[in-house]
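1. predicted model follows, preceded by the sequence.
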Amino acid sequence: MPPSQSARRIELSAYLRSRRARISPEDVGMPPGLRRRTPGLRREEVAQLAGVGVTWYTWLEQGRPINASVQVLDAVSRVLQLDVTEREHLYRLAGIPFVHEPVSEEGALGPEVLGVLEALNPLPASVYNARYDVVASNATYRLLWPMTALVEPRQRNVLYKLFTVPGCCSTFVNSAEELPWMVAQLRRDYGRHVGEPAWESFIARLIGESAEFARLWANGDVAAPGSHVKVFRHAEIGLINLTSISLSIDGRAEHRIVTFTPVTVEDARQIERLREIPDPLVGCALHGRPLSELFAGAESARTARLAPLPG
C-alpha cells in the first residue's frame, strides 16, 4: 500500500473512533444500558444502526483496505450525525468522491454575503461556484449579464452561456484569450470531482453543444485562479474593460465572490451610463431585445410551470 494511502487509512480510523465517541445511545434513540467503559456508541451499535455487518464496520474503523460504497458511507454518516463538512472529510479519507449538495437559492448563502454583493454596486459582483454557476449576483452584474438571472437556476452558468450564445450576441470581446484560461481553471477544479454525476453531466453537455469547448477540454490544460482583464461590449454603449478579482467565502467551500472593477475612469463612466438606461438592450443590435421584454417572458414561463395541471 502506498505511504499516502496508508496514512489516509490511519487518519480514517482515528476519525471514525472520535466521531463515534461523541454520540451517546440517547442521541440515537437507544436506551443507555449498563455503564460503559468508554464514551459513545459501540462499534456493533454503529453497524446495527447503519445496516452494515459488524465485522465490515470494524475493519473500516481499523483502516483495513476494504471498499466502501457511497450508500454505506452515507449510512454511517447519518448514524454519526456528521454535517456536510464532516461528511466530505470522511469521503476523502475513504477515497470516495464526495457529491456536494447544490446551492439552489441565493438565501442559502446568508444575508451577510448577499449584503456584500449589493454594497459593491455599482461594481458588478456575483458568487460563482467551482463550475462557474452563478449562485447570486448584484444589480449591476445582472445588467451586464442578464441571461444569468432570467433563466432557471440550473441554467445560470457563465461557461455554458459563453460557449453557446451566438457570436454576434456575445458580449465577451476577448474570449479567445480568456476562455482557454477559464476552461483550464475548470479542469483544475474538476480534479476534485471526477466521477460526480453533476460534474460529469455538465462537462458532457458542454462537449456535446460546443465544439470549441470540446477542443479546449481535450487539451488537458490546468490553471490556477488569478486576476484577469475582461473586455465586454454592450450594444448601446460600447466597450467596458473590467478586471476580475475573486474573494473566498468562509464556510462556503469552492464558492467565491467575483468582483469586476473598471480598468479606467472611462470604463467606470460606461458602467454608470449602462445603469442609467431605462430599458437596456440584451444581445446584438440585430437580434437584441429590451430587458423588460425578456423579463416578462421569463416570468410568464415561470408562472406556466407553477400553474396546476387541468383536471
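-> Received, thanks. Residues are numbered from 1 along each chain as shown.

2. rest of the way, CA atoms for contacts and neighbours
-> OK.

3. for the helix or strand harbouring R205, packing partners?
-> Using DSSP states H and E, R205 maps to helix 197-209. For helix 197-209, the contact count by 3 or more C-alpha pairs under 8 Å, 6 or more residues apart in numbering; DSSP states H and E identifies helix 158-164, helix 211-219 as packing neighbours.

4. got a list of what G195 touches?
-> Shown in contact with G195 (C-alpha atoms under 8 Å, 6 or more residues apart in numbering): P97.

5. host element of it?
-> Per DSSP H and E: G195 is located in neither a helix nor a strand.

6. can I take it that S126 is in a strand?
-> Yes: counting by DSSP: H, G, I helix; E, B strand; the rest coil, S126 is part of a strand.

7. what distance do you get for it to C169?
-> 22 Å (C-alpha to C-alpha, to the nearest Å).

8. where does Y141 sit: helix, strand or coil?
-> Going by three-state DSSP: Y141 is helix.

9. that one - how many residues pack around it?
-> By other C-alpha atoms under 10 Å, the residues close to Y141 number 21.

10. quick check, it in contact with P124.
-> Yes: in this structure, Y141 is within contact of P124 by C-alpha atoms under 8 Å, at 4.2 Å.

11. use this one as the comparison:
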Amino acid sequence: MDAAVRDDNPLGSYLKDRRARLDAAALGYAGPRRRTPGLRREEVAQRAHISATWYTWLEQGRGGAPSSEVLERIARALMLTEVEREHLFLLGLGRPPEPRYQAGAAVSPNLQRVLDAMPATPAFVKTLTWDLVAWNRAAAAVFGYDEAQPEQRNILRRIFLDPHSRAAQPDWESVARLVVSVFRADAARAGLSANAGGLIRELRARSPEFDAFWQEDQEVRAFGEGVKQLRHPVAGLLALAYASFAVDGRPELSMIVYNPATETDADKVRALVAALPEVIR
C-alpha cells in the first residue's frame, strides 16, 4: 500500500520524507508529546508562510499544482540542498527551478582538479554573467587568463572591449553575435535586472557593436559545440573544438572545454603550456 501511495503522489511522499528528517529541537519546535520525528505539517507551513491547509493538501495530492513561489518557500522551510530543490520542482511542476545566481561563485577543489587533469586542453568555468571563476594552465597559455586583471576576467568584456582579444578572432563578428545570443539566455537565468543589468549597461555604453547586437534581435542560443579559430601571437593559427558542460549541482556555472582539433594544434598548445611560468592562483 505504501509503495502505491508513493507512486500515486511522489510529491507528497517526498515532502513528508524531507520534513521527517529535520531536527525539530534544533529548529525550536521541541516539546512534549512529539511521537513522530521531524516537523509537523503546520510547522512546515508556518516556516514557509503558507496556510497549513494548503500544505496538507500538497502532501495529500490535492489542490492542483503549486506555484514556483510556493515551492521556493517550501524548499527554504525544509532547508533543501540545490539538488533536493531541483527534485522538488521536478516533482511539483515537471521542470527544474530557475538557477540561483551567485556573484563571485567559487569552484570546489575537485572541480579544479578536473580542469588541471587536461594539460593540453584549454578549459575554464564561467558564471551566468560570463565571469571566469576557474581555468587550467592550458587556458592560461592559450587565452592569457593568468595575466588578466580581475575586471578583465569576464569573457564579454574581453570580446567587446579588448582589442587584442578581438584581433585574435579571425571571424570576430560571428563569434560576437553567438556570444550575445548565448548570453541573452544566461542573463535571463541570472536575473536580468538584479544581476546582469549592470554588465549589460556597461557593455552597451562602451561597445557600439554590443549595443547594436543586443537591440538587433531577440535570438537566444545554447553554447553548444563547434570549432573555434584563434590567432595566437606565438603559436599562430589554432583550431579548437569546443563544447559546453553543465556543472552538476551548480546551475549557475558551466565548463567550457576547447580540445585541439588536430595533433598539430595539440603540439602547439603543449608547447605554449611548457613555456608558461608557474603561477600560483
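-> Done, it's in. None of the values given here were measured: they were computed from a predicted structure.

12. about what we covered before: neighbour count: S126 and C169 of structure 1, which is higher?
-> Comparing S126 of structure 1 with C169 by other C-alpha under 10 Å, the one with more neighbours is S126, at 27 against 17.

13. structure 2: which residue goes with that one?
-> Under the alignment (TM-score structural alignment), S126 of structure 1 pairs with F124 of structure 2.

14. same question for I207 of structure 1.
-> Per TM-score structural alignment, I207 of structure 1 is aligned with R204.

15. now that match: how far from F210 of structure 2?
-> The gap separating R204 of structure 2 from F210 of structure 2 is 6 Å, by C-alpha to C-alpha.

16. who has more neighbours, these two?
-> Neighbour totals were compared for R204 of structure 2 and F210, and F210 leads with 23 against 18 (other C-alpha under 10 Å).

17. list the contacts of the more buried one.
-> By C-alpha under 8 Å, 6+ apart, the contact list for F210 of structure 2 reads 160, 180, 203-204.

18. how far away is it from I256 of structure 2?
-> Per C-alpha to C-alpha, F210 of structure 2 is found 22 Å from I256 of structure 2.

19. with V44 of structure 2 instead?
-> Computed as C-alpha to C-alpha, the V44 of structure 2 to I256 of structure 2 distance reads 40 Å.

20. out of these two, which sits in the more crowded spot?
-> Set V44 of structure 2 next to I256 and count neighbours by other C-alpha under 10 Å: V44 wins out with 24 against 21.

21. for the closest residue to the more buried one other than its chain neighbours, give me its contacts.
-> Spatial nearest neighbour of V44 of structure 2, chain neighbours left out: A77 (6.2 Å); criterion: C-alpha to C-alpha, 6 or more residues apart in numbering. Shown in contact with A77 of structure 2 (C-alpha under 8 Å, 6+ apart): 44-45, 47-48.

22. may I ask which of the residues you listed has the most neighbours?
-> V44 (24 neighbours).

23. and that residue, helix, strand or coil?
-> Under three-state DSSP, the three-state class of V44 of structure 2 is helix.

24. in the stretch 51-200 of structure 1, which spans are strands?
-> Shown for the stretch 51-200 of structure 1, the strands assigned by DSSP state E, counting those that start in this stretch span residues 125-128, 134-137.

25. out of the ones you listed, which is closest to P32 of structure 1?
-> Checking the strands of the stretch 51-200 of structure 1 against P32 of structure 1 by C-alpha to C-alpha gives strand 134-137 as the closest, at 44.8 Å.

26. quick one: that closest one to structure 2 mean distance?
-> Aligned to structure 2 and superposed, strand 134-137 of structure 1 gives a mean residue distance of 1.4 Å (mean C-alpha distance after the TM-score superposition for structure 1).

27. just give me how far that strand sits from the chain centre.
-> 10 Å (C-alpha atoms, centre = their mean, to the nearest Å).

28. just give the nearest non-adjacent residue to A298 of structure 1, would you?
-> Among residues not flanking A298 of structure 1 along the chain, L150 sits closest, at 6.0 Å (C-alpha to C-alpha, 6+ apart).

29. the one you found matches what in structure 2?
-> L150 of structure 1 maps onto A148 in structure 2 when the alignment is built from TM-score structural alignment.

30. just give me the neighbour total for its match.
-> 13.

31. swap in G12 of structure 2?
-> By other C-alpha under 10 Å, the residues close to G12 of structure 2 number 22.

32. correct me, but it touches L58?
-> Yes: between G12 of structure 2 and L58 there is a contact under C-alpha under 8 Å: 6.0 Å.

33. any idea which residue sits dead centre in structure 1?
-> Closest to where the C-alpha atoms of structure 1 average out (C-alpha atoms, centre = their mean) is N129, at 3.3 Å.

34. which non-adjacent residue is nearest it?
-> Leaving aside its sequence neighbours, N129 of structure 1 sits nearest to H255 (C-alpha to C-alpha, 6+ apart; 4.3 Å).

35. go ahead and confirm that neighbour touches Y132.
-> No: H255 of structure 1 lies out of contact with Y132 (C-alpha under 8 Å); the separation is 9.2 Å.

36. how about the contacts made by the residue nearest to P37 of structure 2 when sequence neighbours are not counted?
-> Among residues not flanking P37 of structure 2 along the chain, A20 sits closest, at 5.4 Å (C-alpha to C-alpha, 6+ apart). The contact partners of A20 of structure 2, taken as C-alpha under 8 Å, 6+ apart, are 36-39.
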